[in-house]
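>>> Below is the structure, and that's it, no one-letter string:
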């Protein structure tokens, strides 16, 4: 499971997803949730550390979902790194650097695994446990453990820390990711009921938030735990959303492809 994207601070209460939020953040969230990352990033002037990092995060997420725009994401991230001065700011930028390197590696654009590990290690040294950014960092360290190091036990521990942090911070979008990835590990271990519960929670949160670009992957994951005809219904709904968003995320196409003629389906 790739890990998709996660600009967690833009999905927390007070940052675009609830009534009464900053109108700018509401506009950014609506565009981002519909796979319009470039349009969302264009609304943000990178003249403060927070705005520059948010803009970079959006473009990094676009690269993960579309497998394009890597140079623009790099440029935006370098701007954010240049503006970062406090430990929190430098740690958040390092976390994003690690995530971009992870995305390039897991999508086979270029092997940047060492860079990803080093950057997330720097972030861990700068962001103390209990800090607001720590939950996202723990989640991303889980992604590396699961998909690059191939260490499911370490991944599960990191996802659980991230899940606890997201719960404490009332960060619903990050919770949708931790539920999803913990469920993926449960499914790998044959714990079907636990996996179904986690995938159901992830889908519920994404639908409640209106996180359209993340809903198709959630539907496909849940389908993997269901029997027919429910599994086919979920996959067909995922295909509809996938087409609606212009074939994004690109890596979902392989999972949505219909079985080849004559292929066994039992």
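Ah, there it is. Fair warning: this is a prediction, and the values are worked out from it, not measured in the lab. Numbers count the residues shown, from 1 in each chain.
>>> When you work out contacts or count neighbours from here on, use the C-alpha atoms and nothing else.
Noted.
>>> Show me where the protein has its helices.
Ranges of helices in the chain, per DSSP state H, are 23-33, 37-42, 49-66, 70-83, 87-106, 113-126, 134-147, 152-168, 172-188, 192-209, 215-223, 230-244, 253-256.
>>> another structure for you, compare them:
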């Protein structure tokens, strides 16, 4: 699921959903959409919220599965079926990468099905490209294929006016650049990702963006960024759950490991 924040002319329902989602209140946001579950678009949006909750918290898998089955049942054309398949692939990816259950084959199959159903110019295509990049990077361990997919997603997100997806593509391209030792490129990408998230008010994604940028900065700036990330992490109840390890500087992490 991507999204673009809210503006004065937005649908009040979407404004309310965005405000809850951006603060990590996925269950409450999904509840607002429950009365509209006969709408393919809103049923899919509800499923996407609950899948995102799984990825950030490691909880709520059964609710996400139920919502996704509803979205799949209401889909009426290839574009809607393709979008639901993309979400199915993302849920399987999340379960695999968080070591809940190995569903890597299901993730690949679902995203492949989405690719066959979504038209090349479909608004859902950039998100599909991004998710195929995640699978390539984190499940297939193929950074080259991941980079190509992220670039396609980045171009598509820009063309379709999806700034939140752009914040994710900036972040993941920057992570690959950092992996290759391209510090300036990585710093630029992480900075852009953080800027977009702050502009949109995507609070739940701001702490990870701060922590990622800290990895490209010298002290004392790195420490300041991690401290701000930790403040937001605690404010949001320790979500995303996988961020805690990234908020510990390498030297401190080594000391903590020795203490255990």
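Noted; the coordinates are in hand. The structure displayed is predicted, hence computed values, not measured ones.
>>> about what we covered before: to residue 11 of the first structure, which of the helices of the first structure lies closest?
Residue 11 of the first structure lies closest to helix 172-188 among those, at 5.8 Å (C-alpha to C-alpha).
>>> so the closest one versus helix 134-147, what angle?
30 degrees (axes from the mean of the first three to the mean of the last three C-alpha atoms, to 10 degrees).
>>> on average, how far is helix 172-188 of the first structure from the matching bit in the second structure?
Once superposed with the second structure, the aligned residues differ from helix 172-188 of the first structure by a mean of 0.3 Å; criterion: mean C-alpha distance after the TM-score superposition for the first structure.
>>> What residues sit buried inside that helix?
For helix 172-188 of the first structure, burial by neighbour count (16 or more other C-alpha atoms under 10 Å) applies to 172-187.
>>> about what we covered before: got the helices of the first structure as JSON lines, with distance to residue 7 of the first structure columns?
Shown next, in JSON lines, are those (distance: least, C-alpha to C-alpha, whole Å):
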{"stretch": "helix 23-33", "distance to residue 7 of the first structure": "10"}
{"stretch": "helix 37-42", "distance to residue 7 of the first structure": "11"}
{"stretch": "helix 49-66", "distance to residue 7 of the first structure": "6"}
{"stretch": "helix 70-83", "distance to residue 7 of the first structure": "13"}
{"stretch": "helix 87-106", "distance to residue 7 of the first structure": "9"}
{"stretch": "helix 113-126", "distance to residue 7 of the first structure": "16"}
{"stretch": "helix 134-147", "distance to residue 7 of the first structure": "9"}
{"stretch": "helix 152-168", "distance to residue 7 of the first structure": "13"}
{"stretch": "helix 172-188", "distance to residue 7 of the first structure": "9"}
{"stretch": "helix 192-209", "distance to residue 7 of the first structure": "14"}
{"stretch": "helix 215-223", "distance to residue 7 of the first structure": "16"}
{"stretch": "helix 230-244", "distance to residue 7 of the first structure": "21"}
{"stretch": "helix 253-256", "distance to residue 7 of the first structure": "23"}
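>>> between those helices, which gets nearest to residue 263 of the first structure?
Closest to residue 263 of the first structure of the helices of the first structure is helix 253-256 (C-alpha to C-alpha; 15.0 Å).
>>> compared with the second structure, how much does that closest one deviate?
Mean deviation for helix 253-256 of the first structure: 1.5 Å (mean C-alpha distance after the TM-score superposition for the first structure).
>>> Any figure for the gap between the aligned partner of residue 81 of the second structure in the first structure and residue 127 of the first structure?
Using TM-score structural alignment, the partner of residue 81 of the second structure in the first structure is residue 90. From residue 90 of the first structure across to residue 127 of the first structure, the span is 9 Å (C-alpha to C-alpha, to the nearest Å).
>>> what's the burial count for the match of residue 81 of the second structure?
By the measure other C-alpha atoms under 10 Å, the count of residues near residue 90 of the first structure is 21.
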